[in-house]
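Undergrad: What follows is a predicted structure for the sequence shown.
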Amino acid sequence: MNSIEDLIELLSLERIGDTTFIGQNYQAPWGRVFGGQVLAQSLHAAYQTVPDNKIAHSMHAYFILGGDLSIPITYEVENIRDGGSFATRRVVAKQNGKAIFNMAASFQVKEEGVDHQISIPNVITPKKLLNSLDQLEEMEQIDPYTYKFIQLTHPKIFDFKPVERLSALLTKNGPPFNHMWMRSATPITASLPLQHQLLAYMSDYNILTTASLPHREQLRADKTFYASIDHAIWFHRDFNIADWLLYTMDSPSASNARGFSRGSIFNRQGTLIASVAQEGLMRKMK
């Protein structure tokens, strides 16, 4: 994909029934369907079945099987409940009749209530940072494999600016904390439901890496298989994905070949707009 418009087209599923949709695949260079794509497409499918006055506030997903890039994905939406304030949907993604992913999402009408949030971390502003690809150049000699992999997989449609230097973060063991500024590479005007879908897509970048940070030397020395197992997002407040957002991530635990990470996403003004949690597989290959 070369532009945010390409991503929006990818997320705009074909409706083939009242609650059934078909989506195409981003041809991910690592050979499996990208988890962020399925998160975003499933949320798009669910949004098509709820009233316009209800907005997603949370989604919880499980990745069941690796997706085949050559096969379109069918999304089947089940209407669990429509209430006065909330609506609940379940989405199952299938290829060749087999479930590869499922997701539950909850939607709510806008309501007034009490308001509080945690504070944004005090980190370097994006204006003073190099983007990922510029930082990557100094890794070519230090870690050629990681250098080539990130060059190949880095999405052109987003700007990423790591707060921590990639050359140290990805090559040496360190604490399980990671901060990343991110935004769409070009300005867009999008509805809040579409903003949610784009953020769901973006939220799958960098978070599993956070769980690997205390073990980079060991995992780099061994061939390691990474894959998302489950992923949850809570949407707290409105935002604009074309403005800089700070994705602050930490990993409380890694065990049994799984790494668990959490994320808080803030806008430039320090408003907490979303929270994320993910567990992923980090399995050493024999």
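TA: Perfect, thanks for sending it.
Undergrad: Please make it C-alpha for all contacts and neighbour counts, starting now.
TA: OK.
Undergrad: okay, which residue of this protein is out on the far edge from center?
TA: Distance from the C-alpha centroid of the chain peaks at G84, with 30.0 Å (CA atoms, centre = their mean).
Undergrad: gap between the nearest residue to L169 once chain neighbours are set aside and N173?
TA: Spatial nearest neighbour of L169, excluding adjacent residues (CA to CA, 6 or more residues apart in numbering): L213 at 6.9 Å. Using CA to CA, to the nearest Å, one gets 6 Å for the distance from L213 to N173.
Undergrad: okay, now the one to match up with it:
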Amino acid sequence: MNTAAPTTYGEMMFLEQHGPDTYVGVSPEYLWGRIYGGQVIAQGLWAAFGTVDEEFALHSVHAYFIRGGTLDEPVRYEVDRLRNGRSFCTRAVVARQSGGAILNLSCSFHVAEQDAEVQTARMPLAPSPDDCRDSDDERWPWIMERRRLHSYPGSGQSMGWVRITDPIDDDARLHICGLAFTSDAIQFDAARSLHPLQVPPGQYQASFMGASLDHAMWFHRPLRADEWHLYQFDCHGLTSARGMTVGNLFATDGRHIATIAQEVLLRERKPKG
């Protein structure tokens, strides 16, 4: 397969099939030196989509990040067809590299039904994306763009805008995977704002070891991942170097698109000696 590092969302989402229900993908060159977790979720979902009929739409995903992935080798996605039903079907996906599994993902698909449509989640007031640009060193100059609002110490909250930068065609499955890609980069500020140790953003890496531990998403309504979505997260507390975050994603017209829950590792680095 072509192992050149992808530079666009479309290139990243190309998976090469390696036998029944097995797919292989490659990673962009992330500046921090390891694979971004949202990429592995997005590629794992795309592999799962390859095993279900198009009438089934993804409604939930649950994932455990097992270890950090390395950029110098492809990722192998092995799909297990756990259940095929008339209305629902379930898949499990394990993402592997030579060092072992890096992600364990389960996802459920549902055939759309005509029934009650009620939304109670309300989009919070927020400045437009054009009014809350991040500095150049905070932005993702490829594939994804995020524009964060400041999280005040003690607030336990984070909010901002996120989108895939490249236009995506009308394949709804690619848009769901795109939103999943963006969803692993927006929770940490809520947890960091609660920590007793408050440091400038440039000192986060020196002061904390951070990682995503597990991740769940529920998809409620159609979406376009190449359009802006507002995220709002609350941290429900810190314990044993873990922070529990829960949040919502809204389209610009106020539609509640998805709910996300993620536990993050926020371990303070202790001085050696």
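TA: Okay, I see it. Since the structure is predicted, the reported quantities are computational estimates derived from the model, not experimental observations.
Undergrad: about what we covered before: quick check, the residue nearest to L169 of structure 1 in a helix?
TA: Yes: the assignment for L213 of structure 1 by DSSP: H, G, I helix; E, B strand; the rest coil puts it in a helix.
Undergrad: Just tell me what it corresponds to in structure 2.
TA: Under the alignment defined by TM-score structural alignment, L213 of structure 1 corresponds to S193 in structure 2.
Undergrad: Which helix in structure 2 has the most residues?
TA: helix 37-49 (DSSP state H).
Undergrad: quick one, what contacts the match of L213 of structure 1?
TA: S151, Y152, P153, G154, S155, G156, Q157 (CA atoms under 8 Å, 6 or more residues apart in numbering).
Undergrad: Sketch out the strands for the stretch 51-200 of structure 2, chain order is fine.
TA: 56-65, 75-84, 88-97, 100-111, 144-148, 157-164 (DSSP state E, counting those that start in this stretch).
Undergrad: Which of the ones you listed has the highest mean neighbour count?
TA: strand 157-164 (a mean of 25; mean count of other CA atoms under 10 Å).
Undergrad: mean shift of that one relative to structure 1?
TA: Once fitted to structure 1, strand 157-164 of structure 2 is off its aligned match by 1.8 Å on average (mean CA distance after the TM-score superposition for structure 1).
Undergrad: if you line the two up, which stretch of structure 1 does that strand fall on?
TA: Counting by TM-score structural alignment, strand 157-164 of structure 2 sits on residues 177-184 of structure 1.
Undergrad: what comes into contact with the matching stretch?
TA: 4, 126, 157-164, 210, 213, 241-251.
Undergrad: Just give me how far that stretch sits from the chain centre.
TA: Distance of stretch 177-184 of structure 1 from the chain centroid (CA atoms, centre = their mean, to the nearest Å) equals 12 Å.
Undergrad: same thing with stretch 197-204 of structure 1?
TA: 4 Å.
Undergrad: In structure 2, which residues correspond to it?
TA: Under TM-score structural alignment, stretch 197-204 of structure 1 corresponds to residues 177-184 of structure 2.
Undergrad: which residues touch the matching stretch?
TA: So stretch 177-184 of structure 2 is contacted by 9, 37-39, 41-43, 45-46, 144, 162-164, 212, 217, 225-226, 260 (CA under 8 Å, 6+ apart).
Undergrad: One more: stretch 91-102 of structure 1?
TA: Residues outside stretch 91-102 of structure 1 that contact it (CA under 8 Å, 6+ apart): 38, 42, 45-46, 61-68, 71-78, 90, 103-104.
Undergrad: these two touch, right, N25 of structure 1 and L69?
TA: Yes: N25 of structure 1 is within contact range of L69, at 5.9 Å (criterion: CA atoms under 8 Å).
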